[in-house]
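Q: next come a sequence and a model predicted from it.
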Amino acid sequence: MEKNATYTSLVALGDSFTEGMSDLQPDGSYRGWADLLAARLAARTPGFRYANLAVRGKLIGQILDEQVDAAAAMRADVVTLVGGLNDTLRPKYDPGLVLGKLEESVERLAPACGRLVLMHSPVRRGPVTERFKSRWESLFTFIDELAARHNAVVVDLYGARVLGEQRMWDADRLHLTADGHRRVAEAVWQALGLEPADDWRAELAPALPTGWLMRRTGDARFARQHLGPWIGRRLTGRSSGDGRPPKRPELLPYEPLPGDAGVRHERA
């Protein structure tokens, strides 16, 4: 891939990970890695355009039905597609169906953009990891196969030890912190052949030990505030993204946001 290539447009597809949860801004909105990446690309390319079609809670079939054709029609220089992990968490996960939807998404997007970026999603290390590990790794192996067939770029976030650190995840244990999103933006930036700003895989400083009571209190708070509502939505067939529009549905010039003040501005 050409080093320090010029990119004039970016379209991001996916679920809550690409929407930017839980990189919360003072106004109550979410920023996230895709916005951070867009800000950096816009700083080096006048007139840079950006769309983010991601909606929290979406399954890969919904991404295919609701986002893929719209993204393909935009003919962007860069398209990022991250989906399928939500599907693997469902009790009735059908790998054949999910991988088929993912393959169809890639087949439609790859010819319609300059560079398609796929990812091995990051996951938080903990008890859940072992339960779903085989599903995740099968999904990521298939993503590698798709990338090889369609000349796409794969960003391996799953393989980065630091992104599995519990401190990289918000209190809901489902979404990255602001630092996690910053590292993902840097990872995609480098995958696009752009000059590194820092080492996104760098390990965190050693954590202070936490006591048994503090851990149990945190577990109880998580169950009450996040796990319970999540299970309730699953049982009733609802999603956190029901009725929610895409984050940034049109491919328009990127205007700096208040949170961009701390974003590194690289020179072309």
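A: That came in fine, so what should we check first?

Q: please make it C-alpha for all contacts and neighbour counts, starting now.
A: Noted.

Q: what about the strands in this structure?
A: 9-13, 49-52, 78-81, 115-120, 153-156, 248-253 (DSSP state E).

Q: what residues sit buried inside the last one?
A: Burial within strand 248-253, assessed by neighbour count using 16 or more other CA atoms under 10 Å, is assigned to Arg248, Pro249, Glu250, Leu251.

Q: ok, structure two:
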Amino acid sequence: MKSYTSYVAIGDSFTEGLNDPGENGRFRGWADRVAERLATLEPEFRYANLAVRGKLLDQIVEHQVPQAIALKPDLVSFCAGGNDLIRPGSDPDRMAKTLARAVRDLRGTGADVVLFTGVDPRDTPLMRQVRGRFAVFFLHIRSIADLYGCHVVDQWSMQSIRDWRAWSEDRLHMNAEGHRLVAAKVCEVLGVPSTDDWRHAWPPRERVDRRAKLREDRLWLREHLLPWVGRRLRGTSSGDALDPKRPHLEPYT
């Protein structure tokens, strides 16, 4: 098992930790959970999380990647592209070239890099229409990881997080249980001991009444989908006025 003394997480809402409640009104998330494990193994461990919700791949590469390089960590996690892929006209081939350049620069510092494929979107009505676009980009991610010697966390194959009980009400972000499962997978990929197992078997669900399901769908449409579409039309993001929650490498307790 390799020991890490410093870890920087970069990305969007997934890495920021939405919707896994933490302390002081902030989100926790899988990256914080991984940092907790790493901190128990290395007394000098330090952690930074530069991720901000709503950010596109180009924005992350332009702003967060240089910051991560300047911090000179042992380990970097890099998950981005989901916000791009659900936008009309996104090009996974062009995105892959941008990602590859950023990964090359990160690996050039000597840091270990963790990349992620996303969850198979076939169960999400909003995103299954562009499932092929997701699949192409995730294949590129695997190729980039092979080329530059990166770790890969393959969420596409994680059946445990395809269950809706791992997701929050907005159907776009995982809840605390989903983040816990992803953190367990990341630890396994890194060879870090963890008390959790990402191969979680959910108990059978009770049959959902069709009328209740329609009411739930209408509520989701009004409270989550329409506001999201409105931000896209206005060219704004939920993270426009937000700063990273942990911009500096600091001890994690």
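A: Structure's in. What do you need? All values derive from a computational prediction rather than experimental measurement.

Q: please state their TM-score.
A: TM-score of the superposed chains, computed with TM-score structural alignment, normalised by the length of the second structure, equals 0.95; 252 aligned residues with a CA RMSD of 1.4 Å.

Q: quick revisit: quick check, nearest of the buried residues of strand 248-253 of the first structure to Leu99 of the first structure?
A: Pro249 (25.4 Å; CA to CA).

Q: any chance of the buried residues of strand 248-253 of the first structure in TSV, plus distance to His226 of the first structure?
A: Below are the buried residues of strand 248-253 of the first structure laid out as TSV (distance: CA to CA, whole Å):
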residue	distance to His226 of the first structure
Arg248	26
Pro249	28
Glu250	32
Leu251	33
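
Q: hang on, the earlier thing: any chance of the strands of the first structure in CSV, with distance to Val98 of the first structure too?
A: As requested, the strands of the first structure are exported to CSV (distance: least, CA to CA, whole Å):
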stretch, distance to Val98 of the first structure
strand 9-13, 16
strand 49-52, 22
strand 78-81, 14
strand 115-120, 15
strand 153-156, 18
strand 248-253, 24
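
Q: can you say which of those strands is packed in most?
A: Comparing the strands of the first structure by mean neighbour count (mean count of other CA atoms under 10 Å), strand 9-13 ranks first with a mean of 28.

Q: how about that one, aligned to which bit of the second structure?
A: The aligned range for strand 9-13 of the first structure in the second structure is 6-10, by TM-score structural alignment.

Q: mean shift of that stretch relative to the first structure?
A: Here the mean offset of stretch 6-10 of the second structure against the first structure after fitting is 0.5 Å, by mean CA distance after the TM-score superposition for the first structure.

Q: now do that stretch: everything it contacts.
A: 15, 31, 35, 45-51, 60, 64-65, 68, 73-79, 249 (CA atoms under 8 Å, 6 or more residues apart in numbering).

Q: still on that earlier bit, of the strands of the first structure, which approaches Pro127 of the first structure most closely?
A: strand 115-120 (19.5 Å).

Q: could you tell me where that closest one falls in the second structure?
A: Under TM-score structural alignment, the match for strand 115-120 of the first structure is residues 112-117.

Q: contacts for the matching stretch?
A: 74-79, 103, 106-107, 138, 141-142, 145, 150-156.

Q: quick one: map Glu130 of the first structure onto the second structure.
A: Checking with TM-score structural alignment, Glu130 of the first structure has Arg128 as its match.

Q: for Ala135 of the second structure, see how far away its match is.
A: Separation of Arg128 of the second structure from Ala135 of the second structure (CA to CA, to the nearest Å) stands at 11 Å.

Q: and these two? which has more neighbours close in?
A: Taking other CA atoms under 10 Å, Arg128 of the second structure and Ala135 do not tie; Ala135 has more neighbours (18 against 15).

Q: just to revisit the earlier point, now, which of the buried residues of strand 248-253 of the first structure sits nearest Trp230 of the first structure?
A: The closest of these, once distances to Trp230 of the first structure are taken by CA to CA, is Arg248, at 25.2 Å.

Q: show me what contacts that closest one?
A: Contact analysis of Arg248 of the first structure by CA under 8 Å, 6+ apart lists Tyr50, Ala51, Asn52, Leu53.

Q: in a markdown table, list the residues you listed along with distance to Gln25 of the first structure.
A: Formatted as a markdown table, those follow (distance: CA to CA, whole Å):
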| residue | distance to Gln25 of the first structure |
| --- | --- |
| Tyr50 | 19 |
| Ala51 | 19 |
| Asn52 | 17 |
| Leu53 | 19 |
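
Q: could you find the counterpart of Gly83 of the first structure in the second structure?
A: Aligned partner of Gly83 of the first structure by TM-score structural alignment: Ala80.
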